[in-house]
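J.: okay, predicted coordinates and the sequence, questions at the end:
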Amino acid sequence: MSLAWRWGLWVCLWASSILGENVIAAEEAGGFPPNVAFYRGADAPLDLLQAFDEVIIDPATSAMPSPERYPHTRWAARLEITQKDYQTTPAAWLEKTLTPLWEKGFRDFYLADEAGLPSMEQFYSTVSAEDHWLSLALTEIQGKFKGARIFLRNHPSVAEASSNLLTGWVVESIFQPYDALQGWFLTVDQGRLNETLSQLHQWQEKHPQIPLIDLEFAQKYDRQAQRSLAQKSAQAGLIPYVTSPEQGFVGLGKLEVMPRKILVVQSLDPGAAIEEGTGSKILSLPMDYLGYDVRYVNVNEGLPEDITPDRYAGIAVFLNKDVIDQDQWRLWFLNEIHRKVPVVVFDRFGFDIDFETARLLDLKVLPGGYLPGATVKILHTAPMIGFEHAPQVEIQDAVGLAIGPSGKSLAQIQVGDKIMDMAATLPWGGYALAPFSLEYVGELNRDYWVIDPLKFLRQALSLPAMPVPDTTSENGRRLFFVQVDGDGFPSRAEFPGYDYGAEALYDQIFKKYPIPMTVSVVEGEIGPTGKYSALSPILESIARKIFALPNIEIGSHTYSHPLDWILADPRYGQQKEQLSMQIPGYTFDLKREIEVSIDYINGRLAPPGKKVRVLQWSGAANPTAAALEEAWKAGVYNINGGDTLPVKPDGSWTDISGAGIAKGKGDQDYQIYAAEMNENIYTNDWTRPFYGMVRVLETYEITEFPLRIKPVDIYFHFYSGTKLASLKALQNVYEVTLKQPVFPVYTSDFIQKVLDARHASVAMQEGQWRIRTGRSLREFRLPVGEVPDLTHSHGVIGYLSVPGGTYVHLGDDQARVSLLPVDHPADRLPYVSAATAYITHFERQGRTIRFDARGYYQPYVLLSHVDPACRFTVDGGEVRPTEDGRGRLKISFPPSVGEQGSGHGIEVRCHD
């Protein structure tokens, strides 16, 4: 039996019989064997581990992960068997150990000895009492726990005698023996290795339906050694997984998952809000665009110990205040470099670089002091310097550092006879010292990037050119959503025809433009217990009318509209100035602001079948982690905050926020930012000009060209309906935006994509990118010059090349993507080039494609490589597409009404 034939058989049997529908079918997956991982540490990084098909975890430190969050990965509980356990009966052991795990949802189990002989030695040992006990245990498991899947560690005689009871067999340390007691690696005897492999191959030929997994160990931070070991194992016909001896590290096999987190270290006063740091304001956008989820820490409040290269792609340092404990900071910094986590420094290191530190960083410390009258001369800058502003260097900016032979200078200056490198990349990362990072322009009160942050981060952190989760787009079209904060709902209209501005918005915006919009109210403004209780009946009737519109999604803008959520935090004490409304008898209460305001809207204002979906933060939109968790417990999404407001001619990337900010570890602590700012900003705090909202169109343009870095967000308040100038400005923004190639969606749609992007896994397996994402995110971006190879990719429905790269459209929540150069001869398969609709159930049979499509406003699909002679149908009725002038065919269809509107079945039947 040939090795290639065995691989194919294992894949088919695993995918169809062992992992069932939760794993990509072998034929669709392109012949890949299953990917199996082992993890024994606490706080398992599930987002990374979900890239594997089966993961063995320790139930003592990890709960059963959510099948809804991770639908394509099976989780096996590691059952540690001790010598004491062997003294009991298998039935008693199962009752004590396996039964509780079964009740917690585990269905897969990994039986592992406490110690046991190394795998190779077991081939030369006799059948033991432990082997007999294990065989009985396997029989007991299959008899009592129907459907249980069992993986066995070592014990060749049991794997042979009880093979029909096994899902997989795990052998250890075949190529690199490890002495767990002594903590060191041993040299393998080649003759013994060959004999062991021979016996393993014989077992495989007898049991080709059972995956044989080789668990190997290597040094934790030596990724290259791990890759080499995995390659040896795979070449021998085994399913490899290489990790650290303690198994608390995300290892690799034939699949290697990319870490998608970056730690940003800031220096703030102890207790300061994390969003006040320069790093969170300046770096969130570049990190978003590059595809990374950011964790922020304050160096003056302690530093984390869990930053390892399997989980983190790098560390970015942006210190705008002094570091209190510089010695501790330096030790932590050097330790992370020892761990091989890339580090990039902006502005300053935050500690004095002595000669020993310089040696470790391959830097040279130049003696201080300059002759009187010395001047600064810029000798050299890399093309990435001068991105938004040229550096303005003064002699006091000079830092006496020069790079060693391993570095590459990006900015070099001379002061007297000293030549200094002010920006550089090195094997450990890189740095860009002030003023070669940012330049502050006082007359504009704004920072500008001197160094190109995207190019610098890519180079300094050695970031891979991987597919990037993209939350700005769907099917190549820019997302467009509307969010309305409830402020000003009781305000009177200042022009004829309407009593209240809210009524004007109802007629002139909400009904006029049948696109998705998320509209909120402040209960304390319109409710019977609020500030304007006498007006409550009429105001509530207007709100009910608005919420009844089919295109309106409902939001809450809290009860009393707090102006500052940090001041409202109980740790700071009650402060009345935090409230925009003084409601008689009311004392600030977090639950009242969030959960109870939501209950009020659901109970008194929302029509049947609709509920509040979004909590829209008020005032400074700076919720604490406690406030975020309260919204999460209430079952709604959250949005607002951020400061995206660049306008011409002086706009900068520093004026643009990322998608959100993490104020804790989970989604319950994640604040979603508004994509752009509202009319209050563009009208100078609602002073004038009241038509200032039109300038948001400049912001939309800046965030679209030359790179699409944000979706379109028309964000305003109810008081925009009170003045004719502001209402006309708003209508102008709508009209211009709807003429652009945008895809209107609900605010909650956008939020779900952002949350999905945080958790998406991207892995490389044998030249293919393997992607797993959530239920909402369907768009990834490839680097410029690359397109998907549709013939050899799976789960890809199309793509669109633009100046910033290639948007890849997924048809489901997982895909395998093979790549081609953009100028490679195309395979000519038909595909979706762009669409203003969600596309599901995509099928391809030769050159015929079928799919369902659902869009909210004038939806259409653009198809490439489709012959006009093909037969086109929508819901079974034949239609004729139109040509768009670029060789693409356009199919239009009716919009779906409301969030749950039904879609349309589309078929393009072509001859092969």
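T.: Structure's in. What do you need?
J.: going by C-alpha atoms from here, please, whenever you check contacts or count neighbours.
T.: Will do.
J.: residue 715 is in contact with residue 480, correct?
T.: No - using CA atoms under 8 Å, residue 480 makes no contact with residue 715, being 10.8 Å away.
J.: neighbours of residue 423, just the number please.
T.: Using other CA atoms under 10 Å, residue 423 has 30 neighbouring residues.
J.: ok, now residue 186?
T.: Neighbours around residue 186, by other CA under 10 Å: 12.
J.: what's it in contact with, if anything?
T.: Residue 186 makes contact with 176-179 under the criterion CA atoms under 8 Å, 6 or more residues apart in numbering.
J.: residue 480 and residue 715: which has the busier surroundings?
T.: More neighbours surround residue 480 than the other of residue 480 and residue 715, with 26 against 23 (other CA under 10 Å).
J.: what secondary structure does residue 827 sit in?
T.: coil (DSSP: H, G, I helix; E, B strand; the rest coil).
J.: second structure follows, compare the two:
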Amino acid sequence: MPYLARRVCTYFLFVLILGSWTIQLARAATPQPSVAFFYGESPPIDALSTFDWVVVEPGNLATAPTTGTTRWFAYMSLGEITADQPYAKSLPPSWVLGKNDAWGGVIVDQSQPDWPAFVVDKMVTPLYQLGYRGLFLDTLDSWQIVAKTPQGQQAQIDGLARAIRAIRIRYPDLQLIANRGFEVMPSIHADLAAVAFESLYRGWDQSRKRYVEASESDRAWLKQQLAPIVNDYKLPVIAIDYVAPAKRALARRTAEQILADGFIPWVADPYLKTIGVGLREVQPRKVLFLYDGQRFSTPMRSDLLALLTPLNYLGLTPEFVDVRGPMPGGVLIGRYAGIVSWLDGVTLPAPAQAWLRHAIDDGLPWVTFAGLGVETRGDWAQRLGLIDDGKPETPARKIVTQSPLYDFEIAPRPQRDGFRGLTAKQGEPLLSLSDANGRRFDAAAIMPWGGYVLDPYFRSEMPDQSNRWQLDPIAFFQRALRLPPGPIADVTTENGRRVFLMHLDGDGFVSRAEMPNRPYAGEVMMNEVLKKYGLPATVSVIEGEVAPTGLYPKDSPAVEAIARQIFALPNVEIASHSFSHPFQWGRVNTNNAEDYHLEIPGYTLDLNREIAGSIDYINHRLAPPGKQTKVFLWTGDCKPMPDAVGLTRKAGVLNMNGGDTVITKRLPSITAVAPVGLPFGGELQIFAPNQNENVYTNDWTGPFYGYRRVIETFEMTDGERRLKPINIYLHFYAASKRASLDAVQQAVSWALKQPITPMFASQYIERANAFFSATIARDDKGFAIHAGALRTVRIPAELGYPDIAASRNIAGFSEHGKERYVHLADDSAYLALQATAPTQPYLADASGLLKKWQSAPGKLSFALDSTRPLTFAMANTARCSVRADNVVLTPRNEAALQRYTLSRHAAQIDVSCG
């Protein structure tokens, strides 16, 4: 039997049976821990954190992770030592019994009297100091290669037992998993948390570098060895099998077989460097997004952003790949949901084509827009299942096939140019056209390898240069990427209500309002919006406008005083809007950068001064005691390069702005709805959910009441698909004219009539950041969710209802459109599902942020916090006692819900149901 590979990774299991994902555990004993192994570099911590136990190669991490409730086990070879281990040179040569030629390690004499102390001091203690509270003990059988006599074998068994016992005596809180070690099991089983073994059904021949099938005799022998471990010692048993990463379906079937035998499965590659299949299987949330770096210096400056909003709605996030640069290495299956490309007039370079060919062969879905980027004849034609007749292009005459996915925002029309005799001999054509001679052109299709939509049959450019989608991009992505139904991370909703945030850029703080006595716009905004409504608001200033060293030194004493009053308000959090308001961040640090910021005398534009310097000014000169700057709001074009975004992270603040969500009745298209944010160059920029009054007033040229049209945007991003939160986004100069201030107040008043959960921009940004790292994994009962600050996932109604009793940290749910929005009560949660609505009490909605959630049979306890009076609704509490800070509440019945309204902004809620 091959020894366990030196690097391991365990992941969650989807088993496809009759079209649905199910898992059958043969043994109905104590719930089995979900176990993952990952020995590759850069372990995906967020994904792994959805497991109960995770085994990693400690050399690939600086310290043990501390996320959630996951216990992290460090791989440790106890029977062999390889030269790359830090303690290898300390091993006395006389302790070496031989070598394992297959893996390159030396076999240690376990009978040496000082061996247990060496293990504890040299091997275990450094791992314990790094934070590991578990060890995976490998190569416990290595002595069998060299110990041939009964006496010699017993000496090795006894030595192993002494070493393991020494670990437990020194560190009693360490949990140990043994890989095999059947001969020593009678002596060590009491010190173990579990036992692992390999190759129950499928294994790996290291000497020949090939996958092998386990024989019936090997399997019978293994089960015989495992019988006392299961029946007498009552230990969990982990079966690790090896299947090629590209054979994902085989891996799932193998895991199902292992489960049927009553063991915890892990099926992965033999070096355990890929995301495998186990008791749970992670649902990949990233797509590899291909773009041409020669055409677009950054993804921000390309049409790619138009595809991100549909992907975000499906819970997917992009990892951008320049097709002119190095392509991602390693196995992609299990790590990514697919590949997406926008190849308008682009021919992929040869290395990118070779990489794409391999990815498709491995079964990773590819969805491409505008063009295919490859020659549609020869090898690629056969691989893609396409036929190109090679004849000259002719005008399209009519549409002969059209899927219901079309006519989404505008109907497709035959185009006189660009007709190609390209037909799909496989898959499902979505839009087919013909020319005068009857030649067929399949402009869009769902294919076995993914799908494509060719230019110009996915969107139409309008006379005003805006765009409309011809086909529904969300539904198209859902089908082409073969996304299974499941929870989707969502930043638009919290506790069953639409998220609300307000933030102000500092522009125009010093402007004089066109009102009696000509007050500063900053003062008007303070009195007429911030104080009047009491809504949480994230407020910024531009240092170069308000500081005595800025553009208006004579006004500085007065406006700084107003800024101090604003920042002292309890419903205001502090932000910076830079030092000199750069207009085009891409020109920063270029020779002509002076033309792209406010002309402050004697100042040369500098990124550190703009970001860290402005934050330091606010913290030391304007912020009240106990308050500091939390957010940096991008200025100008809001297109910072990664180095600028990195400086906000280093300054300890969150960042937001950009994106341009401007959908209105005049521009009724989700092409005008921005994604959540942009991950690029190792950094993450969060976009503002909506745009400010400058856009709605035609760059502040009028009409100055134009911001009232933001209500159209709020309504159009909350149809059957809720695309965005409500975001009141302003400049201070919006308070300088009566018409614009009235429009602001009209928008705020509209928002207050909606069911909203108000929060500060920093709280929204934290959730948006978590959107890009949240992990969801599926098992037989439901979904393990590691969401960080994110507090909502939504599920299609056909999946069922939350099983409140079987779930963990699920506070409740609400319904919107055809989906159920599920409230998460903590960073990590487990969502179990059932066919019928729950009968237990649960939180239906709340206007405050949820904290301190605790549940027990017949009881609930939680806290709500807001800057405004609270309201919340409970389900199934008609016969329960509901108290707020020990005061019994009287509900107002709303259909099947009980609604409670409080005058206070924060409360401890206790529910008792007898």
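T.: Perfect, thanks for sending it. In this text, all values refer to a predicted model and were calculated from it rather than measured experimentally.
J.: now the strands for the stretch 351-500 of the second structure?
T.: 366-370, 386-388, 398-402, 422-424, 428-434, 440-447, 450-454, 459-461, 467-469, 488-489, 493-494, 497-505 (DSSP state E, counting those that start in this stretch).
J.: which helices and strands does the fourth one pack with?
T.: Here strand 422-424 of the second structure is seen to pack against strand 386-388, strand 440-447 when contacts are counted using 3 or more CA pairs under 8 Å, 6 or more residues apart in numbering; DSSP states H and E.
J.: now the first one: which residue numbers in the first structure?
T.: It refers to strand 386-388 of the second structure. Alignment of strand 386-388 of the second structure against the first structure: residues 363-365, by TM-score structural alignment.
J.: which ones are touching residue 59 of the first structure?
T.: Contacts of residue 59 of the first structure by CA under 8 Å, 6+ apart are 77-78, 101.
J.: I'd guess it is in a helix, am I close?
T.: No - the assignment for residue 59 of the first structure, made by three-state DSSP, is coil rather than a helix.
J.: related to what we said a few turns ago, nearest to residue 296 of the first structure among the contacts of residue 186 of the first structure?
T.: Proximity of those to residue 296 of the first structure (CA to CA) peaks at residue 178, which lies at 37.2 Å.
J.: map the closest one onto the second structure.
T.: In the second structure, residue 178 of the first structure lands on residue 204 (TM-score structural alignment).
J.: that match falls within a strand, correct?
T.: Yes - counting by three-state DSSP, residue 204 of the second structure is located in a strand.
J.: how many neighbouring residues does it have?
T.: Neighbourhood size, residue 204 of the second structure [other CA under 10 Å]: 26.
J.: likewise residue 401 of the second structure?
T.: Residue 401 of the second structure: 12 surrounding residues under other CA under 10 Å.
J.: which residues touch the equivalent of it over in the first structure?
T.: Using TM-score structural alignment as the criterion, residue 401 of the second structure maps onto residue 380 of the first structure. By CA under 8 Å, 6+ apart, the residues touching residue 380 of the first structure are 410-413.
J.: likewise residue 426 of the second structure?
T.: Contacts were defined as CA under 8 Å, 6+ apart; by that measure residue 426 of the second structure touches 385-386, 447-448.
J.: now residue 881 of the second structure: how far from residue 719 of the second structure?
T.: Note on residue 881 of the second structure: its distance to residue 719 of the second structure, by CA to CA, to the nearest Å, is 36 Å.
J.: quick revisit: which one of the strands of the stretch 351-500 of the second structure is the most hemmed in?
T.: strand 493-494 (a mean of 28; mean count of other CA atoms under 10 Å).
J.: that one vs the first structure, mean deviation?
T.: Mean deviation of strand 493-494 of the second structure relative to the first structure after superposition (mean CA distance after the TM-score superposition for the first structure): 0.5 Å.
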